[in-house]
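Visitor: got a structure for you, letters missing:
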């Protein structure tokens, strides 16, 4: 199932529940209560297919709660909380929460990790690369195959940021972490 829309603009209010597959609806409702007044930074969102389900992930969120709030939750709720905080407006928060979710082998975590591979914050990309061995090739390969337009758009965004911010530092593409990450992710998509 291929997602035709990867970045959409919508005037309708977004729900945390939309960021996860329907089988996590009850957990998402509980998480909404925990997160309270979390605002979506803008009307943009990321629409992809995860585990054969359409999910709509916020592009950015403003959440004033503590990152530690997730530690007192059940394992699943804690992971969901960390996933949402990878969309936080603060890059340091995104990086710390990425470190928490990278070892998790759940198909609904994958889009949150892949989205971060297209970021401009090189430390986030370095974190992805340093933990790459923790990624489940089957889950990531399936996600990439189910979302080829999204994967290409994310790769294109990474290239654009490299061109804008890092090209002078990393003249050869193999020297830049983003290219290495996408080459390795692409290998996952060819595995069956």
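Guide: Looks like it came in fine. Note that the structure is a prediction, hence the values are computed from the model and not measured.
Visitor: please make it C-alpha for all contacts and neighbour counts, starting now.
Guide: Will do.
Visitor: tell me where this structure has strands.
Guide: Using DSSP state E, the strands assigned to the chain run over residues 7-9, 39-40, 44-50, 53-58, 61-62.
Visitor: wait, which of those strands is closest to residue 131?
Guide: strand 44-50 (21.2 Å; C-alpha to C-alpha).
Visitor: report the distance from the closest one to the chain centre.
Guide: 10 Å (C-alpha atoms, centre = their mean, to the nearest Å).
Visitor: what's it packed up against?
Guide: On a contact count with 3 or more C-alpha pairs under 8 Å, 6 or more residues apart in numbering; DSSP states H and E, strand 44-50 meets strand 7-9, strand 53-58, helix 110-116, helix 137-146.
Visitor: redo the ones you listed as JSON lines? Include distance to residue 85 and mean neighbour count.
Guide: Converted to JSON lines, the helices and strands packed on strand 44-50 look like this (distance: least, C-alpha to C-alpha, whole Å; neighbours: other C-alpha atoms under 10 Å):
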{"stretch": "strand 7-9", "distance to residue 85": "19", "mean neighbour count": "13"}
{"stretch": "strand 53-58", "distance to residue 85": "10", "mean neighbour count": "22"}
{"stretch": "helix 110-116", "distance to residue 85": "10", "mean neighbour count": "22"}
{"stretch": "helix 137-146", "distance to residue 85": "20", "mean neighbour count": "21"}
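Visitor: columns distance to residue 96 on top of these, output as JSON lines?
Guide: Below are those laid out as JSON lines (distance: least, C-alpha to C-alpha, whole Å):
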{"stretch": "strand 7-9", "distance to residue 96": "24"}
{"stretch": "strand 53-58", "distance to residue 96": "18"}
{"stretch": "helix 110-116", "distance to residue 96": "12"}
{"stretch": "helix 137-146", "distance to residue 96": "21"}
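Visitor: and the comparison structure, right after this:
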């Protein structure tokens, strides 16, 4: 029988509690006050544990949720939002658990891309929805020079992350599609790497 004194003195086993997700950490420091104001309601903080991935953008370390389980209405309600706040909502929508919502948010992002959106766009290349990857491939050549420069800088700041995204494009390619230049994911990675090599 265990000694009660030793049992009481034993360190507590850590509990895995629900993580409070600070969505402002998914964006560069300059945008964090806007993100905090946008996501200041309980609807943006569902009671579910969140997992994040880390990347660097403009020297800031970002902690972006892998998936968000939120009401899609929060993403579309633009009442009182300026273009930046709407763009932030769409970026967060690219992390939504519903692939159709991610695609709709990406479509709106690509219509008016800004440099700080690069981490959200690049991450979608490594996901398993081929239509999303094709949408990115179609948009890349038409990006303005400042958006291309932002993507290039992001690629240079995150070489290992881009390697991971490339491996995912191989793993998630459509059934029967060879891991060759004929697959959209492979072509987008090649375009991103070419951007990263540009001065």
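Guide: Structure's in. What do you need? Because the structure is predicted, anything quoted here is derived from the model rather than measured.
Visitor: re the thing from before, quick one: which of the strands of structure 1 is nearest residue 145 of structure 1?
Guide: Across the strands of structure 1, closest to residue 145 of structure 1 is strand 44-50 (C-alpha to C-alpha), at 10.0 Å.
Visitor: which residue numbers in structure 2 go with that closest one?
Guide: Under TM-score structural alignment, strand 44-50 of structure 1 corresponds to residues 51-57 of structure 2.
Visitor: so which residues make contact with the matching stretch?
Guide: 28, 61-67, 116, 119, 153-154, 157-158, 161 (C-alpha atoms under 8 Å, 6 or more residues apart in numbering).
Visitor: list just the nearest of these to residue 48 of structure 2.
Guide: Out of these, the member with the shortest distance to residue 48 of structure 2 (by C-alpha to C-alpha) is residue 67, at 10.5 Å.
Visitor: wait, that closest one sits on residue 48?
Guide: No. The criterion here is C-alpha atoms under 8 Å, and residue 67 of structure 2 misses it with residue 48 at 10.5 Å.
Visitor: how about the residue nearest the centre of structure 2, nearest residue that isn't a chain neighbour?
Guide: Centre of structure 2 computed as the mean C-alpha position; nearest residue by C-alpha atoms, centre = their mean is residue 120, 3.7 Å away. The spatially closest residue to residue 120 of structure 2, leaving aside those adjacent along the chain, is residue 91, at 6.1 Å (C-alpha to C-alpha, 6 or more residues apart in numbering).
Visitor: the one you found matches what in structure 1?
Guide: In structure 1, residue 91 of structure 2 lands on residue 83 (TM-score structural alignment).
Visitor: I'd like to know how far residue 181 of structure 2 sits from residue 191 of structure 2.
Guide: 11 Å (C-alpha to C-alpha, to the nearest Å).
Visitor: between the two, who's got more neighbours?
Guide: Counted by other C-alpha atoms under 10 Å, residue 181 of structure 2 and residue 191 do not tie: residue 191 has more neighbours, with 15 against 12.
Visitor: sorry, back to before: would you point out the most distant pair within the contacts of stretch 51-57 of structure 2?
Guide: 67 and 153 (24.8 Å).
Visitor: for residue 156 of structure 2, see how far away residue 199 of structure 2 is.
Guide: Residue 199 of structure 2 is 11 Å from residue 156 of structure 2, by C-alpha to C-alpha.
Visitor: still on that earlier bit, so what's the residue count around the residue nearest to residue 120 of structure 2?
Guide: The local packing of residue 91 of structure 2 (other C-alpha under 10 Å) involves 25 other residues.
Visitor: isn't it right next to residue 118, touching?
Guide: No. Residue 91 of structure 2 sits out of contact with residue 118 when judged by C-alpha under 8 Å, with a separation of 9.6 Å.
Visitor: for structure 2, which segments count as helices?
Guide: Ranges of helices in structure 2, per DSSP state H, are 4-9, 32-38, 73-76, 83-93, 99-111, 118-125, 130-139, 145-157, 159-171, 184-197.
Visitor: including distance to residue 54 of structure 2, could those go into CSV?
Guide: Output for the helices of structure 2, formatted as CSV (distance: least, C-alpha to C-alpha, whole Å):
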stretch, distance to residue 54 of structure 2
helix 4-9, 37
helix 32-38, 16
helix 73-76, 23
helix 83-93, 15
helix 99-111, 19
helix 118-125, 10
helix 130-139, 21
helix 145-157, 12
helix 159-171, 9
helix 184-197, 19
